[in-house]
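> Build me a model from this:
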Amino acid sequence: MKITGCWSTFPFLMLCLLLYGTGGSTSFDKITTNELRCLEKEMALSFKILKYKEMELKDFQRELDNLNLTEPLHRFFNPKGTLCKLCQLLIGALKKRTIRVENIARAICNIYIALSTWTLDDFCEDIIELNMPIIEYVLENSEIFSPELACTILLQNDKCYYPDSALTWRMSTPSTSLVKFPQVILRQNAKRLKILHLSDFHITPDYEIGGISNCGYPTCCKKGLGNPIGSKPAGVWGDYECDVPPWMFGTTLDHIKYAHKDIDIVYFTGDIIDHTVWQASKEQNSRLIYYTYKALYETFPNIPVFAVIGNHEAAPLNAFAPPDAPVNESLSTQWLYTLMSKAWRPWLPPDALKTVKRQGYYAHSVNKKLKIIGLNNNVCYNLNWWLLYNTAYLSEQLKFLSDELLKSEQNEQFVHILAHVPVGNEECIEPWEENYNAIVERFSHIIQGQFYGHTHTDELKIFYKNYSEPINVGYNGGSLTPYTKFNPNYKVMTVDPDSYEVIDVETYIFNLTEANQHSNLTPNWLKMYSMQEAYGLNKLSPQNFDQLVDDIFEDENLADLYWRFYVRFGDPSLEDGCDRKCKKDLICKIVTTRSMFPSKPNCR
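Have a look, this model is predicted:
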């Protein structure tokens, strides 16, 4: 059974860590087979498993019987609601220390393997070992930790929402009486800017040509990983279930350098490290981060590169500690921020590097008319365990963003915002999404583009005022990695040199199946589409995109086109297909920048 969406982490692993206990027994006799199947499906959805296989009902019921419950499950049965109740009961037990986290490690692997399509589980305990010190610190020291808070953050759905004060705080935005519109003098025949948008490299240093691409682990094609019996060999240029070989990364940079000699600026929206997250370490990540930025600098020696941090750059994955938390060096994220302040030194001035070293964010004026603001919004990701310790530290970057936008407004300067995680996908927690949306609404007249990555998909985000008036647009960079079932891509944006609005976006891909069939040749990159041409848009304005969404809802062929672009014509994705509900979900993501609150009525 297919679960739509992008599986890019192990969200369900540590959620299971909080959900499943040992000992005790509960009667499930009054729950029907259909209800159990429904609960199983909702678990897989909450765990964000791209595909799941149905468990034997007796096995599934046995795992449920191991839950440490004090009341019959059927009394509060509702798929999402039940999952929420289980979460609260188990986290309450963890908080009281009546359940030891270590004792449930084996149960994690049982559930993980049972629902997933993978066949090996020896990486589970490695992930637990990596994350355990943070979880233990949070349990011991958090002043906000509660079952309601934790389950609202971890499950991120409307059936498990509690307006905890740690989630409902709001910041004030500058008064609208201060609004100042930049004066724009459009120069005839002025050269348009070309901005290269790269995202989600996920480079695998130990990629093995002819290695095992169906190895039984979450990501494959690595030396020594998996059982060679009955295996499918990894191609020279990559695999739809694997990450990027270093030579494919290098060849891509060489191709861009010679095919697009008119590039003026490079945006990179994060994620360098591959998906072997159970092997992540500060030392390995540091080496690959250094290697990547050195390659970008050498490929584009005279072109500024503006980048942001991806959630995979941290070790362990997703862990971005509050900068002022009283933690030892092993739990701090300072190593990553210090590393980035060195890696980005060729392109950012000392003042910008100070905030990079502080928490991985910055602002830099390219000229008097354009400012780049790079955010480290991985801090808002619901799988960042530090959110269970403190959510107030999110305000630091949000205030920085608001202050920098106000300065730009006063100086009649336009702004491009770079971030890794898009809002509205039930991943960024409420304080960030609500405050970020309020800031975008206040300064939409100077924000000429938002650029992000993370999902690996070719998608858009439309921001609205009062859920009705389109005011701003965000563009996803897709991914160089084909993981999972996509063709590799990069984008080239044409930007007006006076207003800095995006005029057009061209997406380039190569077909991975074809490239591996002709492995002695470099991949055949081609233009997949121009946004203006494909959708018949004379301008990439929020209003035109809003009308496009309405048209997609009415036109099945247009919806199919958007989906094909979304998966970048990846052969396995096209083979899987996307039914009407799948396409509706993709379209509704466009108009959702506050999770669970889409702006279009037919998405609610």
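> Please count neighbours and contacts with C-alpha atoms only from this point.
Will do.
> List the buried residues for the helix or strand harbouring residue 251?
According to DSSP states H and E, residue 251 maps onto helix 246-259. For helix 246-259, a neighbour-count test (16 or more other Cα atoms under 10 Å) marks 246, 247, 248, 249, 252, 253, 256 as buried.
> ok, now stretch 343-350?
343, 344, 347, 348.
> Assign the third one to helix, strand or coil.
Read that as residue 347. At residue 347, secondary structure determined by DSSP: H, G, I helix; E, B strand; the rest coil is coil.
> And the helix or strand harbouring residue 36, what's buried?
In this structure, residue 36 sits in helix 33-47 according to DSSP H and E. By neighbour count on 16+ other Cα under 10 Å, the buried set for helix 33-47 is 36, 37, 39, 40, 41, 42, 43, 44, 45, 46, 47.
> Please provide the structure for the following sequence as well, for comparison with the first:
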Amino acid sequence: MREDNLRVLHISDLHLDSKYTPGSEANCSSELCCHMKPESNGSTITQPSGYWGTPAVCDIPYRTVENMLQNIQKLGKIDYILVGGDYESHMDWTYTKENHLETIRNLSTVLHKYFENTPIYWTLGNHEGVPVDSFAPHYIPEKYRPQWLYDELQQLEGPLLDMKSIETVKYRGSYIVQLHPGLKLISLNSGYCETSNFWLRINETDPDGTLSWLVAELKQAELDGQYVHILSHIPPGDGECLESWARNYYKIIA
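Below you'll find the predicted structure:
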């Protein structure tokens, strides 16, 4: 185990908006503001959106994230980066697989641009689902499952995963890696506890055996005398996580 400190960059909930337009209306009645809409031509804008972002019902443009990473890079070496989910904008009901993949790949490109040799570990947020919050377990017909998303997650991690973790991430969107001697990382797909994941209404009992998998990995880490860093998106104690799943999670890690 390392005796010196690790420097970790953890970013989450970026909600990137490719349609963000500076100077557009930030005070609107739509699902998401700061978009230039054809019907707004000629109308008076009451709250113009800013260049980098706006404290309103708006998400942020890519340039803001790139500027953030550019400045973080100047602070010195980062040992590894954790990317905590929710990469897509809040235009929930316009989601498509193609747009999601484009957003994830664009974010990956800019991360590697500024942290070329730094390991980057991803997890999935509820906004990665298409539709939003949708993560169909394996008891649901294949055409509804987010296999496209799990495959993309596996591609993002690339050579950082061994064969066992590749199989795991392609099955349930979770994985485990050895960060350093004595320290492992578990990326846990919390989409299986999302209260709005309607597929869980069919069966809420440990979807895809994810908590059982977590138990086995933590037990092995304990036997090996290793610490574990868990990366996930939805806090189990939050109202967005199913109570039964959260209770079992806390029993496992306690």
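> neighbouring contacts of the helix holding residue 251 of structure 1?
Contact with helix 246-259 of structure 1 is made by 201, 203, 204, 205, 207, 237, 238, 295, 296, 299, 300, 522, as judged by Cα atoms under 8 Å, 6 or more residues apart in numbering.
> switch to 6 Å and redo it
For helix 246-259 of structure 1, contacts defined as Cα atoms under 6 Å, 6 or more residues apart in numbering pick out 205, 237.
> residue range for the helix or strand following that helix in structure 2?
Next helix or strand after helix 246-259 of structure 1 toward the C-terminus (DSSP H and E): strand 265-268. Using TM-score structural alignment, strand 265-268 of structure 1 corresponds to residues 80-83 of structure 2.
> Can you list the buried residues in the matching stretch?
Buried residues in stretch 80-83 of structure 2, counted by 16+ other Cα under 10 Å: 80, 81, 82, 83.
> for stretch 121-140 of structure 2, same thing?
Result for stretch 121-140 of structure 2 [16+ other Cα under 10 Å]: buried residues 121-137.
> In strands, which of these fall?
Among the buried residues of stretch 121-140 of structure 2, DSSP state E puts 121, 122 in strands.
> Tally up the residues packed near residue 221 of structure 2, please.
Neighbourhood size, residue 221 of structure 2 [other Cα atoms under 10 Å]: 16.
> quick one: the equivalent of it over in structure 1 from residue 372 of structure 1, how far?
With TM-score structural alignment as the criterion, the equivalent of residue 221 of structure 2 in structure 1 is residue 408. Distance, residue 408 of structure 1 to residue 372 of structure 1, by Cα to Cα, to the nearest Å: 10 Å.
> So which residues of the stretch 301-450 of structure 1 form strands?
Applying DSSP state E, counting those that start in this stretch to the stretch 301-450 of structure 1 gives strands spanning 305-307, 362-367, 370-374, 414-418, 447-452.
> These: which one's closest to residue 12 of structure 1?
With respect to residue 12 of structure 1, and counting by Cα to Cα, the nearest of the strands of the stretch 301-450 of structure 1 is strand 447-452 at 23.7 Å.
> In structure 2, what range does the following helix or strand past that closest one match?
Following the chain from strand 447-452 of structure 1 toward its C-terminal end, the next helix or strand by DSSP H and E is strand 460-465. Counting by TM-score structural alignment, strand 460-465 of structure 1 lines up with no residues of structure 2.
> Residue 101 of structure 2 in helix, strand or coil?
helix.
> what's the distance between the residue mapped onto it from structure 1 and residue 138 of structure 1?
Taking TM-score structural alignment, the alignment pairs residue 101 of structure 2 with residue 286 from structure 1. For residue 286 of structure 1, the distance to residue 138 of structure 1 (Cα to Cα) stands at 26 Å.
> Apart from its chain neighbours, what residue comes closest to residue 294 of structure 1?
Closest residue to residue 294 of structure 1 apart from its sequence neighbours, by Cα to Cα, 6 or more residues apart in numbering: residue 343 at 7.9 Å.
> measure that neighbour to residue 357 of structure 1 for me?
The spacing between residue 343 of structure 1 and residue 357 of structure 1, counted by Cα to Cα, is 11 Å.
> Which neighbours do those two have in common?
Counting by Cα under 6 Å, 6+ apart, nothing touches both residue 343 of structure 1 and residue 357.
> residues in contact with the one residue sitting closest to the centre of structure 2?
By Cα atoms, centre = their mean, structure 2 has its centre lying nearest to residue 85, at 1.3 Å. Applying Cα under 6 Å, 6+ apart to residue 85 of structure 2 gives the contacts 12, 13, 123, 124, 125.
> Tell me who's in contact with the aligned partner of the third one in structure 1.
When the structures are aligned by TM-score structural alignment, the residue of structure 1 matched to residue 123 of structure 2 is residue 308. For residue 308 of structure 1, the contacting residues are 269, 270, 374, taking Cα under 6 Å, 6+ apart as the criterion.
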